[in-house]
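Visitor: Any chance you can model this:
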Amino acid sequence: MTHDFVVIGGGIVGLATALFLGQRFPQATVLVLEKEARLAFHQTGHNSGVIHSGIYYKPGSFKAQFTKAGNQAMVEFCQTHDLPYEVCGKVIVATQPTELPLLENLYQRGLQNGLAVQKLSSEQVKEHEPYVHCLGGIYVPTSGIVDYRQVCQKYAELIQQQGGEIRLQHQVLNILKTSTGYTLETNQGEMSARFLINCAGLQSDRLARLAGLEPEAKIVPFRGEYYELRPEKRYLVKGLIYPVPNPEFPFLGVHFTRMIDGSIHAGPNAVLNLKREGYGKLEVDLKDLGEVLTYPGFWRLARRHWQEGLQEIIRSWSKPAFVRSLQQLIPEVTEDDIIPNPAGIRAQALQQDGRLVEDFWIIEADQALHVCNAPSPAATASLEIGKAIVARIPEPI
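Guide: Reported below is the predicted structural model:
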């Protein structure tokens, strides 16, 4: 059977895209292919559950625009469909004098992005988070928490109510361009699409190449490792507590996140993963690792950030080092207070020159769209990303 649209990837971006396809093209046939046995298996199902505000991102970028709008859209979606969520707010704090100018810069960026951010003294920070020790902070009132796996299940229900189809355990092995669209060879047989949308996350660049493209960046997987506060220590954190990010380093630093179930997660660090979809610290895939180690962009990134990268590796293997990072925010936390929690993997596009692709990145092709960079905050922005993807499709297809 030929489908009008085939979406590859059953994560939150792929599902949001399929949802908007059904709304814009109600007579079209929409099929979602997911290679795992359940939806939201990879990035979506292993993230921190934060509804981001958009404070960090370059004004005017897709990330800034989509995250601010997506924050409101996600809250409204949860309200409409009675999904548990909470707009709990977030504090971002400076713990060293050298971080105070960075905090001011971040405050100004928040204003430029149209957010109702507030400057806080160290005493005012304690009104929000009594156990944080800092020199000053920012309060971001629109940040919140949700379970994105539940959001995905609701997306899936709505897709099916619209007449869309979702097939699990369907892995795309090859993509052939035809005169009318694409033929997809999967582990469950062939199927055809008049229009193809690649939302495959950790495998997105590979699928783009199968479809005949040569993306100017490669997906490099970074593992984020978490700990969890023991239940008797949850009182130390009321909401979301973040350090001021280093603008020269592409990750936010270890932080505290209250989850929608009440648990408190601490992390993540960020280390190169040795397998694109391996969640254990010692899991290795020689093909995946070989692609990274033979990629010039990786070595250029490593030369630029080797000191920060070394600290991340140390935190990965040393619980005391990880705890010391947490103690910069909450000095009362001890090694006995935290227990290991499952890791997540960030699919990050990296260019040949060693620069990370900072924004969401959608490649347009003949009768196809390829989402080749959609890491955090893509879950928050998923409804806006899905809407933007569908808006790029010509009518009629």
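Visitor: okay, CA-based contacts and neighbour counts for the rest of this
Guide: Fine.
Visitor: next helix or strand past the strand or helix carrying R303?
Guide: For R303, the host element (DSSP states H and E) is helix 296-304. As assigned by DSSP H and E, the chain's next helix or strand after helix 296-304 is helix 306-317.
Visitor: can you give me the offset of that following helix from its chain's centre?
Guide: 21 Å (CA atoms, centre = their mean, to the nearest Å).
Visitor: swap in stretch 305-323?
Guide: Here stretch 305-323 is found 22 Å from its chain centre; the criterion is CA atoms, centre = their mean.
Visitor: here's the other one to compare against:
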Amino acid sequence: MKDYFDLVIIGGGILGTSISYFLSFLNKSKKIGVIEQENNVAHHTSGRNTGKVHAPYLYNPEKKKLFANAAFHGYEMWKEYSKQQNVSFKEDGVIEVALDEKGIKVLEKYLKWGKQNGLQEKDIELIEKAELKKIEPEIKCEAALYAHRDGSTDYSTLTNAIMRDSKKNGINFLFNNKTNEIKKNKDKWEITINGNHKIYADFLINAAGGQAIDIAHNIGIAKNLTDVHFRGEYWKTPKKYHNLTKTSVYSVPEFPEYPFLDPHWIVRVDGSCEIGPNAVPVFSPYGYNTTENIKQFIPKILEMINSGARKIIFDKDFQELAFSEIQSSMSKSVMVERVKKFLPKINSKEITEKGTAGIRSSVIDENGKFVPDVILVEEDTSFHILNYNSPGATGALPFSVHVINQLHQKGLFENDDINLQCGPWKFNEIVEKLEK
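Guide: Below is the predicted model of the structure:
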């Protein structure tokens, strides 16, 4: 059957494409398809980010253990794959700054977390402001955490390279196909795409990013969870600022329990610089414009009111932060002023060009709390990856191995050899590293 697959992955972002990559080496006997609603991979969040390959110091080793572990091993894997594909990868590091004593305490915590997550003494260090001045004279702060094992690349280019390798090994990419409905038809999944066309699959992997919760709900899974979406916006700086610092500069977030980040100073892999992102609440995983947000406003508000998210809506701290982010969207100077606190040389009048906005989706549980780590929901014939956000791109390769190995242990790929070479890596060797 032309429209039958052994396995279908929904979502052609960096995660869905990476899962297809490893499956293409391990499961050559199976017919595997990737359904993507856009005309190419990495069209949304996977290609609309800072391109940073994050050192895992920001992630609580207990609450975000899986993300942190994947990010730690993802660094070397992206470095190796970038070299193989001749894609730019700069080991440029990142500096996290504290502007007061409270912030210094946070940096001390980050240093501890980073080492718990695998970083060595040479990878990360806490430095005083006088010492930082010798390295980065334009930065103003009280102390800084310098993560040397942090890099920059282009995730859109890398995801396209992964797709090409997957296709060479027989993976079918079904572009321009929006998933409308998923239901069981006897012992198979019946997936309706583009309104009325149907394809069938024995097994389903939901890696749909901003739509993953909606797809899970469509088949009656994870009904206790809902998601909220935040648009991250950027401003490009003129060339005169491109040598202002050698590295990207982050500041300690004031409210880490919420998904609001104070805008960063970002040095991209091509040397260009940007300010961002903020986190503007929107009503769709594709809410880049007013039209889409108006269309989804009522359905999303009703969904939130009838879930644990209603507690967030009426939370005063959340409301104040959301309003602040909306202000930063409406006023360029509001966002720039946040960065001027640690880079006072910036002049907002000279920054006139907007960068590409991306949307991050965060999951809220039935108690009205943001869920910090990824959520994996396994059914007999489906596997759902929910709340896969930052540092999702950094950890996508090893995390894909984790997912496939988990399914292998449950018997899905019991007849396949997981000791095979998958591009530059042996699958079982990645598994061993992740389990340490």
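Visitor: TM-score for these two?
Guide: Once superposed, the chains reach a TM-score of 0.95 (TM-score structural alignment, normalised by the length of the first structure), with 397 aligned residues with a CA RMSD of 1.8 Å.
Visitor: And the contacts of the helix holding R303 of the first structure?
Guide: 292-293, 309, 350-355 (CA atoms under 8 Å, 6 or more residues apart in numbering).
Visitor: Same question for stretch 323-339 of the first structure.
Guide: Contacts for stretch 323-339 of the first structure (CA under 8 Å, 6+ apart): 93, 95, 131-134, 227-230, 233, 236, 241, 243, 254-255, 266, 319-320.
Visitor: Identify those among those residues that sit within helices.
Guide: 319-320 (DSSP state H).
Visitor: just to revisit the earlier point, and the angle for the helix holding R303 of the first structure with helix 306-317?
Guide: Angle, helix 296-304 of the first structure to helix 306-317, by axes from the mean of the first three to the mean of the last three CA atoms, to 10 degrees: 90 degrees.
Visitor: related to what we said a few turns ago, of the contacts of stretch 323-339 of the first structure, select the buried ones using a PyMOL command.
Guide: Filtering these down to the buried ones (16 or more other CA atoms under 10 Å) takes a single PyMOL command:
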select buried, resi 93+95+131+132+133+134+227+228+229+236+241+243+254+255+266+319
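Visitor: Mark which of the contacts of stretch 323-339 of the first structure are part of strands, please.
Guide: Cross-referencing these against strands under DSSP state E gives 93, 227-229, 241, 243, 255, 266.
Visitor: Pull up the aligned stretch in the first structure for the lengthiest strand in the second structure.
Guide: Assignment by DSSP E gives strand 197-206 as the longest strand of the second structure. Aligned by TM-score structural alignment, strand 197-206 of the second structure corresponds to residues 189-198 of the first structure.
Visitor: how far apart are that stretch and its match in the second structure?
Guide: Following superposition, stretch 189-198 of the first structure is found to deviate from the second structure by 0.9 Å on average (mean CA distance after the TM-score superposition for the first structure).
Visitor: contacts for that stretch?
Guide: The contact list for stretch 189-198 of the first structure (CA under 8 Å, 6+ apart) reads 1-9, 14, 180-185, 204, 207-208, 367-371, 397.
Visitor: and that stretch, which residues are buried?
Guide: Across stretch 189-198 of the first structure, burial judged by 16+ other CA under 10 Å covers 192-198.
Visitor: how big is the offset of whichever helix or strand comes after the longest strand of the second structure relative to the first structure?
Guide: Remark: after strand 197-206 of the second structure, the chain's next helix or strand is helix 212-218, criterion DSSP H and E. Helix 212-218 of the second structure differs from its equivalent in the first structure by a mean of 1.3 Å after superposition (mean CA distance after the TM-score superposition for the first structure).
Visitor: now the ones in strands among the contacts of stretch 323-339 of the first structure in a markdown table, with distance to T44 of the first structure?
Guide: Formatted as a markdown table, these follow (distance: CA to CA, whole Å):
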| residue | distance to T44 of the first structure |
| --- | --- |
| V93 | 27 |
| Y227 | 18 |
| E228 | 19 |
| L229 | 22 |
| I241 | 21 |
| P243 | 23 |
| H255 | 19 |
| A266 | 18 |
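Visitor: L343 of the second structure sits in which helix or strand?
Guide: Following DSSP H and E, there is no helix or strand that holds L343 of the second structure.
Visitor: what's the distance between it and K246 of the second structure?
Guide: 13 Å (CA to CA, to the nearest Å).
Visitor: Could you check how far the aligned partner of Y226 of the first structure in the second structure is from I275 of the second structure?
Guide: Structural alignment (TM-score structural alignment) places Y226 of the first structure against Y234 in the second structure. Counting by CA to CA, the gap between Y234 of the second structure and I275 of the second structure amounts to 6 Å.
Visitor: now do P299 of the second structure
Guide: Separation of P299 of the second structure from I275 of the second structure (CA to CA): 32 Å.
Visitor: do the same with E378 of the second structure
Guide: Remark: distance between E378 of the second structure and I275 of the second structure (CA to CA) = 39 Å.
Visitor: per the alignment, Q108 of the first structure corresponds to what in the second structure?
Guide: Under the alignment by TM-score structural alignment, Q108 of the first structure pairs with K112 in the second structure.
Visitor: same check, this time on E36 of the first structure
Guide: Under the alignment (TM-score structural alignment), E36 of the first structure pairs with E38 in the second structure.
Visitor: Understood, closing this out.
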